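Asks: Predicted model and sequence follow; I will ask about them next.
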Amino acid sequence: MVKTIRKGIAAAGLLVMAGTQTVWAALPTPVAPSTAPSAGDWIALIKGYIKDGGLVLGLAIAVLGFLWIAYLGFAKFNEARQGKAEWAEVGVLGIVGAIVLIFASYLLTEAAGII
């Protein structure tokens, strides 16, 4: 019984100490968007973050397109090795895939300039 009371008093003491002690976290400063608005201009700050988010989203879409073309290329290569597809199909997929990726990169570059 005495041990239980001592544990309760110790827990209450730790709770009081934790509640009254101030905690200062060394948080990093947030990175400003690429447009670098003037201090206090919240609307421009939000627009800058939205623009940077759009650019990151476009980059993610380009990466997903590259991975999809690569997956299709490996699948078609495997089919050609097994005799289920012609080797010319692998070449056509490689050429068309490269054209699609170049065109997507061009469109994303133009969109980044417009945004």
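Replies: Good, I have the coordinates.
Asks: contacts and neighbour counts: CA atoms only from here.
Replies: OK.
Asks: tell me what the lengthiest helix in the chain is packed against?
Replies: The helix that spans the most residues within the chain, counting by DSSP state H, is helix 42-82. Applying 3 or more CA pairs under 8 Å, 6 or more residues apart in numbering; DSSP states H and E, one finds that helix 42-82 contacts helix 87-114.
Asks: Second structure follows, compare the two:
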Amino acid sequence: MTSRRHITCTRAWLALTSLAVNVAQADLPTMENPSRGAGGGLLDTIKNYAYDGGILIGLLIATLAFLGVAWHSLTVYADVQNQRKTWKDLGAVVGVGALLVVVIIWFLTKAAEIL
């Protein structure tokens, strides 16, 4: 009796797994063209994907610059609260940091035009 029950459970398990496999078979999404278009051939398409990768790296650099300035500003603010630095120091850090981030974004924009 247990062997018949085992066979029935096995058949039910196989039916459920085959149903799940059939449901899970979906079409893969198509790959999106790069921002400059697919290009005339494989080499142009690769260059256009490399351009998009360069732009992404530039965005990551700008993000890291912003986070670095923000982190340093917070540490100087903590030093101001502990009376180790003055408010002038914090103003200088924020001002120079903001200018630095603007210059970095400007340079990255110029670099994107050159690419």
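Replies: Structure received. Worth saying up front: this structure is predicted, and the values here are computed from it rather than measured.
Asks: re earlier: what angle do the longest helix of the first structure and helix 87-114 make?
Replies: 180 degrees (axes from the mean of the first three to the mean of the last three CA atoms, to 10 degrees).
Asks: how big's the offset between helix 42-82 of the first structure and the second structure?
Replies: With mean CA distance after the TM-score superposition for the first structure, helix 42-82 of the first structure departs from the second structure by a mean of 1.1 Å once superposed.
Asks: And that helix, how far out from the chain middle?
Replies: 11 Å (CA atoms, centre = their mean, to the nearest Å).
Asks: gap between the residue nearest to residue 89 of the first structure when sequence neighbours are not counted and residue 101 of the first structure?
Replies: Of all residues not flanking residue 89 of the first structure in the chain, residue 76 sits nearest, at 7.5 Å (CA to CA, 6 or more residues apart in numbering). Noted for residue 76 of the first structure: a distance of 18 Å to residue 101 of the first structure, by CA to CA, to the nearest Å.
Asks: can you check residue 91 of the first structure too?
Replies: Residue 91 of the first structure is 15 Å from residue 101 of the first structure, by CA to CA.
Asks: I figured the residue nearest to residue 89 of the first structure hits residue 85, correct?
Replies: Yes - distance between residue 76 of the first structure and residue 85: 7.2 Å, which falls inside the contact criterion (CA atoms under 8 Å).
Asks: Please consider this matter closed, and thank you.
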